[in-house]
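> Quick check, what structure comes out for this input:
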Amino acid sequence: MTSRPNTFPRRWFFTDSRLGDAVWAVIARLPNDVGVIVRVPSPKRDAALARRLVAACSRRGLIVLMAGPVTLAQRLGAHGAHLPEREARRGRNLRPKAGFYLTAAAHSRPALVRAERLGVDGVFLSPVFPTRSHPTARTLGPARFGLLTRGVNVPVLALGGMTPATLKRLAPLQPYGWGAIDAWLDNDEGPE
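A predicted model of the protein is given here:
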């Protein structure tokens, strides 16, 4: 594992199997202040792919988190783990050592509160807007995003349908940051 950069990124790229080989081009051109969350369909079946993605990000000096259990992230040499909501629901902060990043997914206020209690570095609240990766999911929209995040004392990042236009719609709510998949395909800087 490369040394940990000092700042928790405000912009994130989430890998997705539907991107195919385009994922390598995105990683190659990401700005240095962007974090990457590596997701693979099956950590057991796709372990070699996950290892290659983590290594490619680390070589670039990008903060890279592995989606899934902390033990998987450690085994693959990631800077941290991104816990699915069901994993965060178990209520244990499994941070193995100081300097290991821990984020969580959340889709509701109770999930945000649980993640805050875990002491994670950030929570990705989604889906804020319609997204190609989850086309049938009920979206939060700006008003609900703002209501859910009010009074939460953990960095909340917007995820789901993030584009330059949707990011502007969230600006008054001052999310800590955002994550995206497709926005990085369309624009080297992602939503600005």
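
> can we go C-alpha only for contacts and neighbour counts from here?
Fine.

> so the residue nearest the centre of the chain, which of the three states?
When the chain is reduced to its mean C-alpha position, the closest residue under Cα atoms, centre = their mean turns out to be residue 37, at 5.1 Å. Using DSSP: H, G, I helix; E, B strand; the rest coil, the secondary structure recorded for residue 37 is strand.

> how close does it get to residue 57?
Residue 37 is 10 Å from residue 57, where distance means Cα to Cα, to the nearest Å.

> could you pull out the strands for the protein?
For the chain, applying DSSP state E gives strands covering 11-14, 34-38, 64-67, 80-83, 101-106, 122-125, 156-159, 177-180.

> compare with the first, here's sequence two:
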Amino acid sequence: MARCYSDAVPRKKPLPEIWLLSDARNDAVLERALKRLPRGSGFVFRHYHLPEEQRRRRWNTLARLARSRGVSAVLSGSPAMARRWGADGSYGVHPGATLAAAHSLHELGRAHRAEAVLLSPVFPTRSHPGGKALGPLRFRLLAHRSPVPVIALGGMNAGRARRLKWPRWAGIDAFLR
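I've put the predicted structure just below:
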């Protein structure tokens, strides 16, 4: 695959190529999905729909399973919260987040302190019905301008990642089956 990101950010472990993101829609199948992920993948726990106490319990269960399978467990929240909860990193717009989210060139520029950025939506998604997708060409144009490695998100699955010829991708619905 073509070089498609800057490797300027040093890491203790290699940046995973495949990521699973959680939400209310895939909660019932997360255990099965985590067991199917290849060793060395990543898991981003979001679960914004749960009250904090329930969210923490669900995190503990899923993070333990992820780590037993050799999958990094990243918590959506501030870096301080991620440290308190024992996460491998944090996801979000917080300064110092391990993984950032971006939907535009401007947001990519703000992600320069993250280890990687999830750029979305590449394709139409069930998460945002009727929303405008970047499409493969615009995704590539933006991704090549990123100061950090890019993870493709939005309507992604293994087949689309192969067609996109992009080494890193994340999915929500991709792991529902």
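
> Could I get the TM-score for this pair?
The TM-score (TM-score structural alignment, normalised by the length of structure 2) is 0.83; 165 aligned residues with a Cα RMSD of 2.0 Å.

> hmm, back to that, got any residues that touch both of residue 37 and residue 57 of structure 1?
Shared contacts of residue 37 of structure 1 and residue 57, defined by Cα atoms under 8 Å, 6 or more residues apart in numbering, comprise residue 64.

> need the contact list for the corresponding residue of structure 1 for residue 170 of structure 2.
When structure 1 is aligned by TM-score structural alignment, the residue opposite residue 170 of structure 2 is residue 179. Going by Cα under 8 Å, 6+ apart, residue 179 of structure 1 touches 11, 12, 13, 14, 124, 157, 158, 159, 160, 162.

> nearest to residue 107 of structure 1, of those?
Distance to residue 107 of structure 1, by Cα to Cα, is smallest for residue 124 among the contacts of residue 179 of structure 1, at 8.4 Å.

> My guess is residue 33 of structure 2 contacts residue 175. True?
Yes - in terms of Cα atoms under 8 Å, residue 33 of structure 2 counts as a neighbour of residue 175; the distance is 5.6 Å.

> Of those two, which one has the most company?
Each of residue 33 of structure 2 and residue 175 had its neighbours counted (other Cα atoms under 10 Å), and the higher figure belongs to residue 175 (21 against 18).

> Kindly provide the distance from that one to residue 97 of structure 2.
To residue 97 of structure 2, residue 175 of structure 2 is 25 Å away according to Cα to Cα.

> again with residue 106 of structure 2
Using Cα to Cα, which is the criterion applied here, residue 106 of structure 2 is 17 Å from residue 97 of structure 2.

> who has more neighbours, those two?
When residue 106 of structure 2 and residue 97 are compared for neighbours, residue 97 comes out ahead with 26 against 10, by other Cα under 10 Å.

> OK, contacts around that one?
Residues 78, 79, 89, 90, 91, 113, 114, 115 are the ones in contact with residue 97 of structure 2 under the rule Cα under 8 Å, 6+ apart.

> The last one contacts residue 95, doesn't it?
Same thing as residue 115 of structure 2. No - counting by Cα under 8 Å, residue 115 of structure 2 sits too far from residue 95 to count as a contact (11.7 Å).

> Looking at those two, which is more packed in?
With neighbours defined as other Cα under 10 Å, residue 115 of structure 2 and residue 95 compare such that residue 115 has more, 22 against 13.

> Which residue is the nearest non-sequential neighbour of the more buried one?
Of all residues not flanking residue 115 of structure 2 in the chain, residue 98 sits nearest, at 5.2 Å (Cα to Cα, 6 or more residues apart in numbering).

> burial measure for residue 65 of structure 1, as a count.
Close neighbours of residue 65 of structure 1, defined as other Cα under 10 Å, add up to 29.

> do the one 5 residues further on as well
Using other Cα under 10 Å, the number of residues around residue 70 of structure 1 comes to 23.

> Equivalent analysis for residue 28 of structure 2, please.
11.

> hmm, who's touching stretch 79-91 of structure 2?
Surrounding stretch 79-91 of structure 2, the residues in contact under the criterion Cα under 8 Å, 6+ apart are 44, 56, 63, 72-78, 94-101.
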